[in-house]
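# what would the 3D arrangement of this be:
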Amino acid sequence: MNRYVKTALLAGAALSALSTAAMAQTSGVPASATPQVTTSLDDVVVTARRRDEQLKDVPISVTALGAERLEETGASDITALQQQTPNATVQVARGSNSTLISFIRGVGQQDPLWGFEPGVGLYIDDVYVARPQGAVLDIFDIQRIEVLRGPQGSLYGRNTVGGAIKYVTAHLSDEPELTLRGTYGSYNQMDLLATGSLPLGDTLRVGGAIASYNRDGFGSNLNTGAEAYNKDVLAGRLSVEFQPTDNSFFRLAYDRTEDNSNPRHGHREVAGTGVGAGVPTNVYDTYAGIGDKNSVITEGVSLTGEFHISDVLTFKSISAYRSGETDTVIDFDNTPAPTLDIPAIYGDHQFTQEFQLQFEDDRIQGVVGAYYLNAKASGAFDTILGNFGFVIGTGGFVETESFSLFSDVNADLTDRMHLSIGLRYTQDTKTGDVFRANYATATRSPLLGGTPRAPTLLRTDYTNTRDFTDLSPRFALSYDFSDRITGYASFSTGFKSGGFDMRGDAILTPDTVNGYNPETVDAYELGLKGSAFDRRLSFSSSVFYNKYQDQQVTTQVPAGAGIASFVDNVGSSTISGAEFEGSLRIVDSLTANFALGYLNAEFNEFQRYNLTTRTYENIASQVVLQNAPKYTGYFGLTWRGQMAGGDIAVTPSISYRDDYSMFEFPNPTLDQKAYSLVDLSVVWTAPNDKLTLGVYGKNLTDEVYRIGGYNFPGAAVFNNSVIGYYGPPRTVSAMLQVKF
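Below is the predicted model:
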């Protein structure tokens, strides 16, 4: 079936290319009493360059999904972006319900340990979220989500080598509003949401939202009886908006998420020996014995101020503080025995301050600014090795202080030709503290509240500080072929800061005390976007070529009675590809949305440390880039009409994801073959927009597919602990929403 799906997507792509070279995703339009023209790129406003612009005029590959489109497709959290965004991986991390793993164009980071930073930046209302814990944001009270593909170093700075995801919440209404929503679905899903706003005079508004997400597990822990893959999340947001004059605006916002879902212990893919070491029939079942307690709490507060100094100048300040705490367990062996059990605690906090001066004249527009970040990420975890009767305790912290200056200027060289120049200077100072030691008895170490005892072997104990600097330029030349078609050529760079390996073992890998260097991406891109056929067709396309250098790769391998962890700058790779996505109004009542991504990625150099010879070896021919499927695709049809006096929108869709590897080292047992997901949503809205009913079917063909894994195959040491984590099965839900 998947071969035919890919063929169909490619055929649609070729037909679209003949029309005007490519297609683009728009934010979608709500159903109305009279079917209307599909929103074109001329109408979609994004802030990809830190200022409001029409999507057509932005020389960056951007997917923008508005609230209406997200509702019509039944998107519940930001992992839904993966289906509708070409060349993107946006997934829940292995072992967790709310930790985010993101890759764009083969660039990202899947290791959620403290101190390691993502390669795709996440922003909530322009506030950078440094840690992946609690970053699987549920979709509520939202205006749109923007996905910026390719390195965004000049405007968004460090750790956006793959791109950036911007979660933009809705501003409060000038009128009193209250919206109540309830959803019930498969596996006893029960979601409740309340949002509202209240004006207090002409200049002050207060509002907020609270959401509860609950669902039984897709499977169960056959050892303890607890649910597996359940959901228990409480999230909320409060905001105050103050507009004392026509030229000033302030917004104070607070958000908090509590995730008390059970840990995802995973599914044993290979049988071991002993009780509970078989392969469960249900891929969501486990025999894990470490326990079923998991807690993730994240919260943040931000203050945004805007001052319109003149018709040309606007000053903006964004101050924010965010923190998070995680108490979790992962049973790597998935058996009742403590063969390879990992209890862990994480904690982080960050303060950020950004100043922007935006300017817009007849021939020149842009922004200059300064950014400051002060953050600390810390934690501890145990590696409990029951077969050897001891535990390896690991703990430490990474402190980061970062300062940058940036600018992005767009000049109209002629009425049709535009030059964009961006530049960012960044200086990072990082201090890493790493402690790692063996303790007798296979129970929790003193670091995790275990019996106080002295180490039997000190493996790592150091504190080190390093400075990193970077200059990230961006150049783009765009040309308006017509009032509706724009082409561009760009060169951009990005870097991810260096750091220290929190698992580093100074006995096995002495160089770990020196840390690792930054990684960089140089990206070349050609694009074409706009609308055609009397705006029936909106499109965006790009071809790109990336040089990925000094890649930071995390690998963990068995090393005697333990595990050796490496975070190395392994070398370089070349990534090229093409993307297009689009919206086509076939007739007034029928709209097609589709996207296609092609990715060709390979390592040029991969230096791997040999534990035996204690030298580095180039093994580029043996490795691949992880989370880099060759083809990704999406196709959906939305029919809008009238029923029972109201408006109805019916959206069947299919998404495709080609073969991909979970890690740099291919593994037939863990790597995921190509698969497709079929969804269907039906949304009815009353004439006065006060009542909405929705029915959503997800993964209707009940596709079984892996989204993550762990690989510790040693029979004697780890009892063949090869573990897979799976995406959701078929689900159906019904939603009722009432507005007052």
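
# hey, let's count contacts and neighbours off CA atoms from now on
Will do.

# in this protein, which residue is closest to the centre?
By CA atoms, centre = their mean, the chain has its centre lying nearest to residue 102, at 3.9 Å.

# part of a helix, is it?
No. Read with DSSP: H, G, I helix; E, B strand; the rest coil, residue 102 is strand and lies in no helix.

# can you give me the helices in the stretch 101-250 of the chain?
In the stretch 101-250 of the chain, the helices defined using DSSP state H, counting those that start in this stretch lie at 153-156.

# excluding its backbone neighbours, what's nearest the residue nearest to the centre of the chain?
residue 90 (4.6 Å; CA to CA, 6 or more residues apart in numbering).

# re the thing from before, contact partners for the residue nearest to the centre of the chain?
By CA atoms under 8 Å, 6 or more residues apart in numbering, the contact set of residue 102 is 88, 89, 90, 91, 108, 109, 110, 118, 119, 120.

# out of those, flag the one nearest to residue 534.
residue 88 (30.6 Å; CA to CA).

# shouldn't that closest one be in contact with residue 108?
No. Using CA atoms under 8 Å, residue 88 makes no contact with residue 108, being 9.8 Å away.

# next one: residue 685 from residue 66, what distance?
17 Å (CA to CA, to the nearest Å).

# the two: who's more crowded?
Higher neighbour count among residue 685 and residue 66: residue 685, with 24 against 20, using other CA atoms under 10 Å.

# and this one, please, so the two structures can be compared:
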Amino acid sequence: MRLSSKIGRVLAAGASAMAFCAGGVAGAAEPDAPSPAQAGPGDTGVEVITVTARHRAEKLQEVPIAVTALTERDLAASGNSSIRQMQRQVPSLQILGFNPRNITIQIRGLGTTGGAANSGTEPGVGIYVDGVYHARPSVVVFDTFDVANVNVLRGPQGTLFGKNTVAGAIEITSQRASYEPELLGEVSYGNYDYGQIKLAASGPLGDSGFAVRVAGMKADRNGTVYNSVYRDDWQDHHNQAVRGELAYRNGDESFTARLNADYNDQNSYSAMPRRGVLPKLRADGSVATARGYYDRARDAGYVPPPIDAFARRIDVDTPFTINMQTGGASLTLVKKLPGDHSLTSITAWRFWDWNPSIDSDGTGAAINIQTNLPTAQRQWSQELRIASPGGGAVDYTAGLYYFWQRTREVPFNTYGRDAAKYLLGAAFPSEALNNFSQTGLQLFHTKSYSAFANATWHVDERLDLTGGIRYTYEKRSGRFESVAVGGVPLTDPVFSSLSPAQLTAIASRRNGFAPTARYDAATEGGRVSGTVNALYRLAPASTFMPVIRAASNRRGSTW
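From the prediction side, this is the model:
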């Protein structure tokens, strides 16, 4: 169910047409393109889709980049509620991972897989929201709302964007503050008592040149998996977010400013049913393990439930929670220069807080009763970019970029009363591992400086040659500390009946779980990279008759 209301706007069938815009910023139809009223049923040709992947309004058919463009209408029509679900609409995009922290984004099978679990490594596919780079890929699991359009660019984009992205970029643009009053709302309902409400309001602040926009979203869904220990439904979903924008433009619109701020909160109980058990023998008949899953469960006195993923039942005995917040603020300034060049400055600060509680053994036995990795990430970025207006013999973009990131993690892992018998054997007392814990500190720092430029030479009506160059210099440093906490000393009388081999097995297991270590690492260096490509049209662009698909990016308004 959708409710959409616009105040102070008259929509007439004969109104001047708006081009269907699927780029980073909505743009108008090309000046020489026919309006929908002019394009009759007999007209044929290539649909005009305007994108701003290269920071200027261009026809998608003439941009020498592999781009998939989605508008808000496309996202709404497909029922997608997050970027993760967009992979169903975008060829070659894969978003993998079992929780919001361990996310891997790949385009054409390429991406920084290590970035899924290493908070010191950025993903190979960059995510930009309103021009701001998000270093942590967890943003893809948050519910999207008040989105104008999404561009997915395939291939390296380091000569167009501030951060060095080796596999591609996902560019998300929010709806802008409107200088006409607007009020929009949407209510959705689904199974498992899924409910979502979205609201947005926008309008000018008198004749001051300022406009404001406020949007919010709340989504809740009951769990889809029953936990027989807690007698509750898990795999629920609770997400709420708010976004605000203060915009300014001067009289001739030669200067514009956007101050954006957002906050997102997501939490749930998360665990999945077991789908199978690995055998003790490999396919070639060799021994994979002497003690399989059922042997270990028997030694611990644990009776596993039947393996039936479709029963949607689990017996996880430790809270398996997801608790995540992210947000930030950005200031975007755009100044028109002589010759219709534009100078853009984007200053941004962001944070990401991740505070989970995970039962890593995923069973009703008390083996790993606590697996936590609270993470606090902060980032600061500054981009300064100049872009030509387009349409000349040579179009170009050039910029400078600075990025700073700090991540602080405090791990905490604990063995439970069943750990010794499950992991070591029935002959070991529970005191061998019970309440033995590991904690520590993991720090990461990144400073990145870069300069980039990209230019396209329009040789003639058929041939375009594009080249780009980038220089990146980065400094990275990190610290790792790990210490053991708790547990019964091996000199305790409870272990007096054990053999030296058994005592060695306990010590080895403890050392592997909680090694006492500390080290610091640092590196820095710079590198030049570049790109070259050519676009050749089999027929001159002037021979195509464009057909304009006219649609509003706003819900409820269609010409």
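
# still on that earlier bit, so what's the aligned partner of the residue nearest to residue 102 of structure 1 in structure 2 up against?
Residue correspondence, TM-score structural alignment: residue 90 of structure 1 in this structure matches residue 95 in structure 2. Residues in contact with residue 95 of structure 2 (CA under 8 Å, 6+ apart) are 84, 87, 103, 104, 105, 106.

# on that earlier part again, so what corresponds to the residue nearest to the centre of structure 1 in structure 2?
In structure 2, residue 102 of structure 1 lands on residue 105 (TM-score structural alignment).

# read off where stretch 53-67 of structure 1 ends up in structure 2.
The aligned range for stretch 53-67 of structure 1 is 58-72, by TM-score structural alignment.

# for that stretch, give me every contacting residue.
21-23, 48-52, 90, 147-155, 390, 466, 533-535, 553-555.

# run the last query once more with 7 Å
Contacting residues not belonging to stretch 58-72 of structure 2 are listed as 22-23, 48-52, 90, 147-154, 535, 553 [CA atoms under 7 Å, 6 or more residues apart in numbering].

# try stretch 174-184 of structure 1
190-199, 733-740.

# name the SS class of the counterpart of residue 324 of structure 2 in structure 1, please.
For residue 324 of structure 2, the aligned position in structure 1 is residue 296, judged by TM-score structural alignment. Counting by three-state DSSP, the backbone at residue 296 of structure 1 sits in strand.

# how about residue 296 of structure 1, nearest residue that isn't a chain neighbour?
Per CA to CA, 6+ apart, closest to residue 296 of structure 1 is residue 326, 4.5 Å.

# is it true that the one you found touches residue 343?
No. Using CA atoms under 7 Å as the test, residue 326 of structure 1 is too far from residue 343 to be in contact (10.8 Å).

# residue 225 of structure 1 - how many residues pack around it?
Applying other CA under 10 Å, I find that residue 225 of structure 1 has 12 neighbouring residues.

# check contacts around it.
Residue 225 of structure 1 touches nothing, counting by CA under 7 Å, 6+ apart.

# what's the answer for residue 354 of structure 2, then?
Applying CA under 7 Å, 6+ apart, the residues near residue 354 of structure 2 are 323, 324, 325, 374, 375, 376.

# ok, the third one - contacts?
Contact criterion CA under 7 Å, 6+ apart gives 264, 265, 266, 352, 353, 354 as the residues in contact with residue 325 of structure 2.

# follow-up on the earlier one: between the contacts of residue 95 of structure 2, which has the most around it?
residue 105 (28 neighbours).

# how far away is residue 121 of structure 2 from residue 405 of structure 2?
11 Å.

# more crowded one of these two?
The neighbour comparison of residue 121 of structure 2 against residue 405 (other CA under 10 Å) goes to residue 405, with 20 against 17.

# measure stretch 44-58 of structure 2 end to end?
Stretch 44-58 of structure 2: ends 20 Å apart by CA to CA.
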